[in-house]
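**Q** sequence first, then the predicted structure, then my questions.
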Amino acid sequence: MLLDMRASGDELGWLTWTLNGSQFYTYSICNVEEREQDNWLRTTFIQRHPLASRVFVELKFIVRDCNSFDGASLVCKETFNLYTSESDADVGTTFRKSQFKKVATIAPDEITGKNEMHINTETRVVDGLSRKGFYLAFQDIGACIALLSVRVFYKTCPGTVQNLATFPETVAGGENQPLTKVSGVCVDNAASEESPRIYCTEEGKWAVQVGQCQCKPGYEEVKDACQECRPGSFKAEASSDACEPCPANTDTLEHGAVLCPCKDGFFRAPTDPTTGPCSGPPSAPRDLSAVRQPSVGRLILSWTPPEDTGGRNDITYSVECQRCDGIVCQPCGERVRYEPGSTKLTEARVSVSELEAHLNYTFIVQAHSGVSQLASEAQRPASRSNVTIFLHYTGEHPPQITTMRLVGRTSTSLALSWDVSPRPRAQLHVRYKLTYHKKVSIFCFSHQECPEIKLCLMYHFGFVSVYVCFACCLNNRSTGSILSIHNYITRKRNSHTRQGPEDTYFSTPEQLKPLKTYVDPHTYEDPNVAVLKFATEIHPSHITKQKVIGAGEFGEVYRGILKAPGRKEVAVAIKTLKPGYTEKQRQDFLSEASIMGQFSHQNIIRLEGVVTKFKHAMIVTEYMENGALDRYLRDHDGEISSFQLVGMLRGIAAGMKYLSDMSYVHRDLAARNILVNNNMECKVSDFGLSRVLEDDPEGTYTTSGGKIPIRWTAPEAIAYRKFTSASDVWSFGIVMWEVMAFGERPYWDMSNHEVMKAINEAFRLPAPMDCPSAVYQLMLQCWLQDRAKRPRFGDIVSLLDKLLRSPESLKTIADFDPRVSIRLPSTSGSDGSPFRSVSEWLESIKMSQYSENFTCAGIVTMEQVLQMKTEDIKNIGVRLPGHLKRIAYSILGLKDQTSTLSVFAV
């Protein structure tokens, strides 16, 4: 607050006045019967904050109705003027009107009559201040006014602690700098990978923060501070998480613990996370038993898992074998075979073969886990079990295979026979198993390779297993055949296979049309699956950030370059996710990519891909050089023809038709969410509020709360929070108005409440200047109260196509009421014109930059202005088409205007 006259109380010397029980200090004047009034009231010197180039002046005042004075209405006024003058020092009582610059004409919303009293409050902005201080002055030109309060203030973003970062109080910027970047400092015992920063908006509110601070290891967040973890808890990494209780079999008595050490007798395996529980070695396997199977010549060992696993689930087993001949025992060695093996067994069972007769065998089965090697020698025997078995059989020697022959072949098989000597006794079972291995030998014939197969015959005799291997080289000169063996091993594939899902990449364009129905990623149990399904993963090394171009809800937005392998370099927009995000924020951030990835249309923003498998998540889209449509239109006011504007609308409508055909509703269609490229091609973007429609064509989506963009939203969606493609059509009508009005704000500065009330009372936005009648009629169709009667997007595209094919249809201009569309201030003068001066009039229509042009041309009275034609306006130097139209239409409105009091209220 730089100045508060009401708080100053009687220091001003103003008169006291009581209204409705409240006391006011007032300064009043009421010379309504005297002509040519020029009364001034100036403030004291107001010191300016060095960074506050923009201040706000709030006035509370009462204006008497001129009609309440008998015979004074011809000279009475109902407005006064606000002026300002900058200075580097207090000039005392020195006052020169020439040093003051007009800020605004102040008009009341409500005037006071004989029997009623109305206090008005108006706030005006004084921008571009650069000197040490300034004065305000109020000029009365013949009104009956009581000034109750003058407050002068500037807006700041208050000092704050957000996400463990301290940000100082910051003066808000002005129109030329709507976002002020502010660097912050992490609180004690907190750190950030990148310097924390935040943006202060021109309204004195903090925007999105980038570079979130996190409590260091051993600390947790408690009320905007980082406190040490209590004994019995820990935190291993810098994060926004709270300290965790020490896991099983660990403990710590220290404050600020980073890790919890294992208790005695418990360990962490090398592969275990340091933040996980500790575990002990397993107890011994139970109920170890051995079962002979003489018919197949093997022994089956089986057991029950340990009663105590030590708190682990990576239990494996190993089997050791010792054989004893009399009193001498030794390891069994490689003679004994185990199936599936002797170590790293996961099943509590193993088959043992090739054992000899008349020997004692002792088998030791040991349970292992990831910490077994860390356990002490004293602990390890507790993990072992053993069993001893004596094997006996008749002493019959195993048969010997003496010859192997190839006796036949087909294109896919070989027939073999062999001789056995001596023959085993009939009561003993002999079982054979044949295996083969293919390799290439260069020794069959000189300078010619041929396939060689290694044939191994395994046969079982009691508890004994014998392997006999032969090498056989087959070629066209022998009984075998290279071709037959080759066919046997590789087997040719049938070339007439059915088309599988992967063959869709080679289908016709007709087969590659997008899915008819959009899939809501929020229906996935794991949202990450939706991202992987609909978006392409990009390696961050292929992305180069160049410049920050905006601040989104989740982080900064960059312009950059994407250079993927095998593709040419392309410009892209890169949305980033601020550090320190929660998993929900990450899923919400990536859900937009899951939505965009399902769309493929020239008027829908194209998703290039996402970065999800690395620390910093990103969404990469095509780069639209001309940015948001509303700002682009404001920057090119009057420079784009109606035909081009309709062409841009046609592109937006085509994109929306594509979305509605997929049973999809946007919910936030507005010019700010349409992007424009170098070819003036418009593309629908920003799917943050979007949701899927139900299968029913008239299906709706009911929100669970949250903000609704009132000025763009259909009345049924505002009232019942139900959204359909018909509500998107209403929003498209508002976009049409924005486009034809060159980015004008819909409903101007009306409040949301006023907008809703006006719509419910059947008010609709008037036609913008130079808007073709056919285009405005389409807008009105989009704004029909009954949503069933609104056109569909397919109808809209067809109609716009017809208009573009017949440019003559765009020459008929809709009726334009400058009193509503330009919204002149409420003023009244004795000569019948609404303004006292040309500069006052130009300022009201935001064309004050041409004041000097009018003065140099000798046009210094409003009577002269009313005589001007379009050529006269051009001749004084107004060249921009949009500015020319604004001034010309304003003059047209002034000619027809008999009273400008409360024009917009009418």
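**A** Received the coordinates, thanks.
**Q** all contacts plus neighbour counts: C-alpha atoms, from now on.
**A** OK.
**Q** ends of stretch 242-249, how far apart?
**A** Terminal residues of stretch 242-249 lie 21 Å apart, using CA to CA, to the nearest Å.
**Q** which strands or helices does the lengthiest helix in the chain pack on?
**A** The single longest helix within the chain, with elements called by DSSP state H, is helix 642-661. On a contact count with 3 or more CA pairs under 8 Å, 6 or more residues apart in numbering; DSSP states H and E, helix 642-661 meets strand 682-684, helix 725-740, helix 793-805.
**Q** just the helices in the stretch 601-750 of the chain please.
**A** With helices called from DSSP state H, counting those that start in this stretch, the stretch 601-750 of the chain shows them at 629-635, 642-661, 715-720, 725-740.
**Q** now those helices in a markdown table, with distance to residue 561 and mean neighbour count?
**A** As requested, these are exported to a markdown table (distance: least, CA to CA, whole Å; neighbours: other CA atoms under 10 Å):
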| stretch | distance to residue 561 | mean neighbour count |
| --- | --- | --- |
| helix 629-635 | 23 | 19 |
| helix 642-661 | 26 | 22 |
| helix 715-720 | 40 | 16 |
| helix 725-740 | 30 | 26 |
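**Q** nearest to residue 423, out of those?
**A** The stretch from the helices of the stretch 601-750 of the chain with the least distance to residue 423 (CA to CA) is helix 642-661; that distance is 81.6 Å.
**Q** any idea which residue is closest to the centre of the chain?
**A** Taking CA atoms, centre = their mean, the centroid of the chain lies closest to residue 589, which sits 3.2 Å from it.
**Q** what separates that one from residue 552, distance-wise?
**A** Distance, residue 589 to residue 552, by CA to CA: 10 Å.
**Q** picking that back up, okay, the helices and strands packed on helix 642-661 in a markdown table with distance to residue 658 next?
**A** As requested, these are exported to a markdown table (distance: least, CA to CA, whole Å):
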| stretch | distance to residue 658 |
| --- | --- |
| strand 682-684 | 11 |
| helix 725-740 | 11 |
| helix 793-805 | 9 |
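**Q** all strands for the stretch 251-400 of the chain, in order.
**A** For the stretch 251-400 of the chain, the strands defined by DSSP state E, counting those that start in this stretch occupy 286-293, 298-304, 316-325, 328-331, 337-339, 349-353, 359-368, 384-391, 400-410.
**Q** can you lay out those strands as TSV showing mean neighbour count?
**A** Formatted as TSV, these follow (neighbours: other CA atoms under 10 Å):
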stretch	mean neighbour count
strand 286-293	16
strand 298-304	18
strand 316-325	18
strand 328-331	12
strand 337-339	16
strand 349-353	20
strand 359-368	21
strand 384-391	16
strand 400-410	13
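**Q** quick one: which of those strands is nearest residue 863?
**A** strand 316-325 (102.4 Å).
**Q** for comparison:
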Amino acid sequence: MDSRGIKRLLFSYVLINGIFITLQTKEEVLLDMRASGSELGWLTWPYEQGSKQGWEVVQRSLNGSQLYTYTVCNVGEHEQDNWLRTTFIQRRPSASRVFVELQFIVRDCNSFDGSSLTCKETFNLFSSESDADIGTSFRKGQFKKVATIAPDEITSRNELRINTETRVVESLSRKGFYLAFQDIGACMALLSVRVYYKTCPATVKSLAAFPETVAGGGVNQALREVAGACAKNAVSEESPRIYCTMDGEWVVPVGQCQCMPGYEAVNDTCRDCQPGFFKAFVSNDACELCPVNTKQLSSGALLCLCAEDFYRAPDDPTTGPCSGLPSAPRELVATTTQLAAGKLQLSWSPPEDTGGRSDISYSVECRRCEGTACQPCGEKVRLEPASSGLMDTRVEVSELEPHLNYTFTVEAHSGVSLFASQGAPRSNRPPSTSTLTTALHYTDPPKVTSMRLDERSLTSLSLSWAVAPRRPMPQSTRYKLTYRKKDDNLDVTTYTVLILEKSSVQISDLSPGTAYLFRVQALSPEGSPGGSSIEDEFETLTEVPLSQSNTGVIFGAAVGGAAMLMIVVVVLLIRKRRRRSHTRQGPEDTYFSSSEQLKPLKTYVDPHTYEDPNMAILKFASEIHPSHVTKQKVIGAGEFGEVYRGILKAPGRKEGAVAIKTLKPGYSEKQRQDFLSEASIMGQFSHQNIIRLEGVVTKFKHAMIVTEYMENGALDKYLKDRDGEMPSFQLVGMMHGIAAGMKYLSDMSYVHRDLAARNILVNNNLECKVSDFGLSRVLEDDPEGTYTTSGGKIPIRWTAPEAIAYRKFTSASDVWSFGIVMWEVMAFGERPYWDMSNCEVMKAINEAFRLPAPMDCPSAVYQLMLQCWLQDRSKRPRFPDIVSLLDKLLRSPESLKAIADFDPRVSIRLPSTSGSDGSPFRSVSEWLESIKMSQYSENFTCAGVVTMDQVLQMKNVDIKNIGVRLPGHLKRIAYSILGLKDQTSTLSVFAV
């Protein structure tokens, strides 16, 4: 059979079996050889010369359609150079890269007889750009090679195999281009050529509209940034942007649009709040029902105004309810406690109507009346504890005078009481005061104000005293005099009591040279005591006045000596306490000053302490010449610029893959220093679980940080993509690596501050390495070992409560964050605290709430999480303890079999009873979307499960039968159904 016969046989077989299959993708086709259905008019070169033949077109009919293919098979000739060129292909604006999809058949060279055949099994693809159609002009020098095409499957004598290969033609910039195929001696058939480019379709995401965009960025860029516009009545703090990937997918939206006050997000629009509802702030939250005691306004309300006679206090939130004035205190009574002392107690009951407020306080007004004239009591009457701002319902009144009438008015106050004094309407306002009039009738004895010594001798003392009379003055007043010797050495003290009719007395039979203590009290006619004088001391004369002087000298010397002795004792105590302070160590010191930490092999140096930050970079990071770094493709976007995967090939180093962080153009010098400071930090670390710094590029225009490349990316995304597929033993192993890295950092007196699964990178060996040192700071030398921020953002869900409250970070706060990372690992990348807001998270933690155990979490692992989340940071385990415990669990896999208790309604935070608007789920697709399982919508539809009633009847075997195979997905769907049923049946029905 000749070569021409071979070509036709191949093509006929293809037509008979009809295997042309086109996958539907997001593509814009520029050329489709098979769909043209007519003569293609492609140029072949060279033309037939002698016995040499190049490409030729073959036409066949299939189901009434004309199909064309190009074949060549000059395997018996030497030095083949046959070219096939397409017609001019016009390029669409912005389509700088196109895809060329080829379907072809290549004959196995071993299937030909004869050793003289110079057969090949490959051909070459070329491209050439042009601004105009050059017709039949053809020069090989105009073309540049795109790729050598080799088949995955070759065709033998008995079996034909079709190959499909796709190649990319990049950096297109002119109006159009040609493709050319060079045969160098193969026996092959070119069945289909399809040229297309990909687009990201027009879309609306997060209330921002984005236009249709050609996929990919510029040269060597995998992402194209696209600007969007917020929907009507929506705003954004920064312009909404999104990235279009080379595969035509939208990723990484930036700058979320939010509905303005008075509007709520409904689907992809902002709808005004309905009458009776309001929204006060820019957000995508739903409008709220107007609170109690407010007016229901028309649609689009920002706030709800208070109804008549209802108010908001100055410190009340404008979105809260309105409240009324309190009614009067009830049951005001006066109780006499010490009538003769002019004391009584006022008490009352709280108002029956508080106006809907809890900040009720009271004030008491006192007025005294003599006859018909009344005036304020003023300072003459004391009220304890105060006359206003009372939180209790009682007050003590004293210094009342007899035979007067007193009127007491008690008024209830609240945060809105000030509106009553501003002339607020009183149509429905209850009175807030209660009044009581009472009279006191008693005879008050005069008060002794002072005592004096009138005369003294060896054995007697003459005393008198002055009194302050009360109104009315009693006809006769008696006094009670009490005295005793001033002698502290006696075990028994003897008092002498005298009842006197006048305000003076002479006391005889006293001891010479002896001091006595005297006290006088006035008595009422009824015999009750009045006010007392201050206790006074008087002394009789001695027989030897000179000895009295000597006694004074001796006493003074004794006092002086005692004072000097006291000073010496105090000094000795202070010195002893100082010595102890150097050796004593409290619980906090024990935590942060282990033997390893007191003498670390290496201590971290904060690059911010350098006067010139560039000196820190030179000291801790190696300089790399940019020619040694090759950027391959964008793998992400960092704070300062794009992140690339690339190759590092430097002298003296083994060539290898690296990650390259770049600094975007237009940076300031401070941004450059902040960007490179992370390298100054990483350059100080050397541990297998800490991301390794390869070097930096600083001496050229475009600064770069080069680190080792972690093939599996961030830990949280890696776990989400493998939900339920990894055993607990493997997960604990990953935790052990993270803990080892954190132990290394803490031993260097270093606090990370942003430890989270998103900042842990994973390589091909599933080794976890701590990265992202942008927020981390050094531990100071003080005993607390803390760093206080000057503001800025804190990752609330991963941060310890003391760090949130006081902005102080320690290794103990890193331990708290590690507990959250453990939870993320066991929950396969689930978001900590689910959809709770940051405020709700902080409130829950302060109220002792802790994250529940994830599904299938070993009990020992969850107990370690709880230890990491102890409120008292001094009681949390240290990283050396954590590494030791995880090592023991890995050495004893049996210890991981005991599973912690699990409640699906709490542990996976499923919206198991209602949709996003609070009503039951309206469709199966809405329910699947709420639990992030939308990829199974078609499975449910094909299985005939189209209503939520049918979903509620499903068992575990039914879920498996519709195609849900991954254990993690199977559990999530099953537990969600359990939550929907809202019953207390055991979980064994859904056990996997």
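**A** Done, it's in. Computed from a prediction, not measured in an experiment: that's the story for all the values here.
**Q** coming back round to it: so which of the helices and strands packed on helix 642-661 of structure 1 gets nearest residue 513 of structure 1?
**A** Across those, residue 513 of structure 1 has its closest neighbour in helix 793-805 (18.0 Å, CA to CA).
**Q** structure 2: matching residues for the closest one?
**A** Using TM-score structural alignment, helix 793-805 of structure 1 lines up with nothing in structure 2.
**Q** after that helix, which helix or strand is next? Please name it.
**A** Per DSSP states H and E, the first helix or strand lying C-terminal to helix 793-805 of structure 1 is helix 818-821.
**Q** structure 2: matching residues for that next one?
**A** Using TM-score structural alignment, there is no partner range for helix 818-821 of structure 1 in structure 2.
**Q** report the buried residues of that helix.
**A** Buried residues in helix 818-821 of structure 1, counted by 16 or more other CA atoms under 10 Å: 818, 819, 820, 821.
**Q** who are the packing partners of that helix?
**A** Against helix 818-821 of structure 1 (3+ CA pairs under 8 Å, 6+ apart) you get helix 881-896.
**Q** now the helix it packs on, how far from the chain's geometric center?
**A** Helix 881-896 of structure 1 has its average C-alpha position 44 Å from the chain's average C-alpha position, going by CA atoms, centre = their mean, to the nearest Å.
**Q** that helix packs against which elements?
**A** Using 3+ CA pairs under 8 Å, 6+ apart, helix 881-896 of structure 1 sits against helix 818-821, helix 862-866, helix 870-875.
**Q** nearest to residue 887 of structure 1, of the helices and strands packed on helix 642-661 of structure 1?
**A** Nearest to residue 887 of structure 1, of all these, is helix 725-740, at 17.4 Å by CA to CA.
**Q** gap between that closest one and the chain center?
**A** Using CA atoms, centre = their mean, the offset of helix 725-740 of structure 1 from its chain centre is 24 Å.
**Q** same deal with stretch 253-265 of structure 2?
**A** 21 Å.
**Q** okay, buried residues for that stretch please.
**A** Judged by neighbour count (16+ other CA under 10 Å), stretch 253-265 of structure 2 contains these buried residues: 253, 255, 256, 257, 258, 259, 260, 261, 262, 263, 264, 265.
**Q** ok, now which ones touch the last one?
**A** By that I understand residue 265 of structure 2. With contact set as CA atoms under 8 Å, 6 or more residues apart in numbering, residue 265 of structure 2 has these partners: 207, 258, 259, 271, 284, 285, 286.
**Q** show me what it lines up with in structure 1.
**A** So, by TM-score structural alignment, residue 265 of structure 2 is matched to residue 221.
**Q** what distance do you get for that match to residue 252 of structure 1?
**A** Taking CA to CA as the measure, residue 221 of structure 1 falls 20 Å from residue 252 of structure 1.
**Q** check residue 100 of structure 1 too.
**A** Residue 100 of structure 1 is 73 Å from residue 252 of structure 1, by CA to CA.
**Q** swap in residue 758 of structure 1?
**A** Distance, residue 758 of structure 1 to residue 252 of structure 1, using CA to CA: 67 Å.
**Q** wait, residue 238 of structure 1 sits on residue 215?
**A** Yes - contact criterion CA atoms under 8 Å: residue 238 of structure 1 and residue 215 qualify, at 5.4 Å.
**Q** what's the overlap in contacts for those two?
**A** 190, 191.
**Q** okay, residue 100 and residue 252 of structure 1: which has more neighbours?
**A** residue 252 (20 against 17; other CA atoms under 10 Å).
**Q** contacting residues around that one?
**A** Residue 252 of structure 1 neighbours (CA under 8 Å, 6+ apart): 231, 232, 233, 246, 260, 261.
**Q** so which of those residues wins on neighbours?
**A** residue 260 (27 neighbours).
**Q** what do we get in structure 2 for it?
**A** Looks like residue 260 of structure 1 aligns to residue 304 there (TM-score structural alignment).
**Q** quick check: that match touching residue 280?
**A** No - using CA under 8 Å, residue 304 of structure 2 makes no contact with residue 280, being 9.4 Å away.
**Q** ranges for the helices of the stretch 451-600 of structure 2?
**A** Taking DSSP H, counting those that start in this stretch as the criterion, the stretch 451-600 of structure 2 carries its helices at 545-583, 587-592, 595-598.
**Q** so which of those helices is the most surrounded?
**A** Ranked by mean neighbour count, the helices of the stretch 451-600 of structure 2 are led by helix 587-592 with a mean of 16 (mean count of other CA atoms under 10 Å).
**Q** now do the longest strand seen in structure 1: everything it contacts.
**A** Longest strand of structure 1, by residue count under DSSP state E: strand 430-445. Here strand 430-445 of structure 1 makes contact (CA under 8 Å, 6+ apart) with 296, 424, 448-462, 473.
**Q** same question, stretch 88-97 of structure 1
**A** With CA under 8 Å, 6+ apart, stretch 88-97 of structure 1 has contacts from 45, 131, 132, 133, 134.
**Q** show me which of the contacts of strand 430-445 of structure 1 are buried.
**A** Among the contacts of strand 430-445 of structure 1, those buried by neighbour count (16+ other CA under 10 Å) are 296, 424, 450-453, 455-457, 459-462, 473.
**Q** please identify which pair of those residues lies farthest apart.
**A** 450 and 462 (38.9 Å).
**Q** want to try a markdown table for the buried residues of helix 818-821 of structure 1, with distance to residue 391 of structure 1 as columns?
**A** As requested, those are exported to a markdown table (distance: CA to CA, whole Å):
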| residue | distance to residue 391 of structure 1 |
| --- | --- |
| 818 | 113 |
| 819 | 113 |
| 820 | 110 |
| 821 | 108 |
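**Q** out of these, which one sits closest to residue 302 of structure 1?
**A** residue 821 (91.7 Å).
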